[in-house]
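*Asks:* please find the sequence and the predicted model below.
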Amino acid sequence: MIGIVGAGAFGTALAVALAKGGREVRLWARDPVRVKAIQDTRRNEAALPGVDLPEGLSIHADLASVCGGQALLLATPMQALGGLLDSWSVIDTRQPLVACCKGVDLATLRGPVAVIETRRPGARAAILTGPSFAADIARGLPTALTLAMAGDGAGLQELLSTPTLRLYRTDDVRGAELGGALKNVIAIAAGTVIGAGLGDSARAALMTRGYAEMVRLALALGARAETLAGLSGFGDLVLTCTSAQSRNFRYGLSLGKGESFDPSVTVEGVATSRAVRKLAEGIGVEMPVTAMVDALASGRIALNDAVGQLMSRPLKPE
């Protein structure tokens, strides 16, 4: 049995894909009323409209019901992960704990795996990350992700792979965490460029320089450059900077157009930009795109001033 905590779009999509792949999957949602509605209709319309839930997938309001299996996937927003682990003692170390979120914790400046290891000492912690949209996974469209964990992750890789969901594994946990977190920040910047009408050439330049600072920070924190060049870094960056399916890109579009954005939609890159700016400043790593996104999202700078600052940076070798 595979347990999944969090019945949002991504958690539900993973549950659908794994159940279609022949696994027994138990999905947990916090609200009992919502759980009953999903059980009755066999659909999670609020998170993943139009997708029928397959046999082998059950929905639960009791968290203990999804724990104790072969693996427990934590598909919660990054900023909620620590609180979830603090609140629920039933989440223990009997099974691998797999983070399915991307970002840096604002309180601790740690990534998802480090948050798990801090809250659950001794746990076999991992992260599942990479270029993917929930709707594509649920529809059975081919998707490749990175599974990062210390030690041998071959068994977990096989457990979580299906005919349409292909997992590649790495032991560079820090690199996989940072790739997934930082690409959200750059996606906001890319959306801002398009929303402001600056054009595709400007977006390409922004993505390139954004990727450079992703690698710069990752190397400073002990990650490997090749990890950032893989699915969890470059692959995810391309997807989220070029598709309106990305919440971070859409948020950036709104910033660029000067429009409001739905506050009920989780945009992980906003909190991540703030956390990463603090982290980078603390170790002396220059990250101008990330700093710009944080300043724009917090209202500390106007769009024209932000663009002007980036374009007036000193000329130097690439």
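*Replies:* On my side now, so go ahead. The model shown is predicted, which means the values in this text are computed figures rather than measured ones.

*Asks:* contacts and neighbour counts: CA atoms only from here.
*Replies:* Noted.

*Asks:* and the strands in the stretch 51-200 of the chain?
*Replies:* Per DSSP state E, counting those that start in this stretch, the stretch 51-200 of the chain carries strands over the ranges 57-60, 71-74, 97-99, 125-129, 143-149, 165-170.

*Asks:* with distance to Asp305 and mean neighbour count added, can I get these in TSV?
*Replies:* Below are the strands of the stretch 51-200 of the chain laid out as TSV (distance: least, Cα to Cα, whole Å; neighbours: other Cα atoms under 10 Å):
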stretch	distance to Asp305	mean neighbour count
strand 57-60	49	23
strand 71-74	39	26
strand 97-99	37	26
strand 125-129	34	26
strand 143-149	37	23
strand 165-170	40	19
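
*Asks:* second one coming, line it up with the first:
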Amino acid sequence: MKVAVLGAGSWGTAIASVVAENGHKTTLWARRREQADEMNQEHRNHRYLQRAILPDTLCATHNLCEAVEGAELIVVAVPSKSVAHVAEDLSACLSSSIPVVAHAVKGFDPDSKMRVSEVLAVRAHIPEEQIAVITGPSHAEEVIAHLPATIVVASKRRLIAETVQDVLMNQYLRVYTNPDVVGAELGGSLKNIIALAVGVADGLGAGDNAKAALMTRGLAEIVRLGLTFGASPLTFAGLSGVGDLIVTCTSIHSRNFRTGRMLGQGKALPEALASIGMAVEGVNSTRIAVELAKKAAVEMPIAQTLHRVLFEQMPLDEAVEALMGRARSHEIEEVAKENLTAEWES
């Protein structure tokens, strides 16, 4: 199969490497000519994956239309803030034959606040049933090093999901499928918020108990918001939910965790972001999730408190007090009340 991967950051490069190693004719689109030349001539992507050697069969280009010409599968792997622009450019390159389009973006469009599949449908005119989502616990640094990993591909159509599954799956990357596009996208986007919060706790030296609590209660917030958009609660118990949440909240490869840790250590947000030097999706996702939660009347205390830290200069000690001092509540959420026993209700 001819495959085009759009976005030569760490994850886009790792995906393109996997696909090329699996024997598919693969073209990786980079925004900058110098980056494409480096990958073609040196088979390296020093900025994003310094230690990795790319497959000789992987071809890079800075020309978007050249990259997608004749492609049967297009994978979009750019930062969320760039999706709308890339989608419009992609639309101008596509012929009447629409290929399968997958995306591996864990964030929201900052202007429209739409999920990425919605942006692709609106801006690139891709039918929603032709779109798949690639998500799950998958740090590029480990995937490109052939360390064992599992991810999930979600699509409304089983054939589309299984097509992408077949292209990606090999002996070190196991790929599952899921019909819940909304849940897969929300899980991948919202977990970055919780990873920021866990990073802050780590930077403050709050301890493992606090980090475990943030992950657990953070998952409850993700589920609450996800259900209002029609997502399945089972999706959040899977790879795109708890799986991605765990790895993003605990790994040194996680930009969101590292950013949060720097905040906890006293660095300002601009300084922390500059130190990372790559997209930190959780910052924008925090802003959007709080807006979505307000409209849906969903309680997300961790996200809301983090929003005040990031955008309203709330002191970290006050943030901890605000979360720990909340009114008492039950662990069983409203969405699960029907499972309570009659004795408990009485």
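*Replies:* Yes, it's here. What you are looking at is a predicted structure, and each value in this text was computed from that prediction instead of being measured.

*Asks:* tm score of chain vs chain?
*Replies:* TM-score of the superposed chains, computed with TM-score structural alignment, normalised by the length of the first structure, equals 0.96; 318 aligned residues with a Cα RMSD of 1.3 Å.

*Asks:* follow-up on the earlier one: tell me which of the strands of the stretch 51-200 of the first structure lies nearest to Ala15 of the first structure.
*Replies:* Ala15 of the first structure lies closest, by Cα to Cα, to one member of those: strand 57-60, at 6.8 Å.

*Asks:* circling back to that earlier point, between the strands of the stretch 51-200 of the first structure, which one is closest to Ala189 of the first structure.
*Replies:* strand 125-129 (20.5 Å).

*Asks:* what's the matching range in the second structure for the closest one?
*Replies:* Matched against the second structure by TM-score structural alignment, strand 125-129 of the first structure falls on residues 131-135.

*Asks:* average offset of that stretch relative to the first structure?
*Replies:* Here the mean offset of stretch 131-135 of the second structure against the first structure after fitting is 0.9 Å, by mean Cα distance after the TM-score superposition for the first structure.

*Asks:* could you dump the strands of the stretch 51-200 of the first structure into CSV and include distance to Gly308 of the first structure?
*Replies:* Output for the strands of the stretch 51-200 of the first structure, formatted as CSV (distance: least, Cα to Cα, whole Å):
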stretch, distance to Gly308 of the first structure
strand 57-60, 51
strand 71-74, 41
strand 97-99, 38
strand 125-129, 34
strand 143-149, 37
strand 165-170, 39
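
*Asks:* of the ones you listed, which is nearest Val293 of the first structure?
*Replies:* strand 125-129 (22.2 Å).

*Asks:* and that closest one, how far out from the chain's middle?
*Replies:* 10 Å (Cα atoms, centre = their mean, to the nearest Å).

*Asks:* that strand packs against which elements?
*Replies:* Where contact means 3 or more Cα pairs under 8 Å, 6 or more residues apart in numbering; DSSP states H and E, strand 125-129 of the first structure is packed against strand 97-99, helix 112-119, strand 143-149, helix 173-195.

*Asks:* do you know which of those lies nearest Leu128 of the first structure?
*Replies:* So among those, strand 143-149 is nearest, using Cα to Cα, at 4.7 Å.

*Asks:* how distant is the closest one from the center of its chain?
*Replies:* With Cα atoms, centre = their mean, you get 12 Å for strand 143-149 of the first structure.

*Asks:* for that strand, which helices and strands make contact with it?
*Replies:* strand 125-129, strand 165-170, helix 173-195.

*Asks:* what span of the second structure lines up against it?
*Replies:* So strand 143-149 of the first structure sits over residues 149-155 in the second structure, by TM-score structural alignment.
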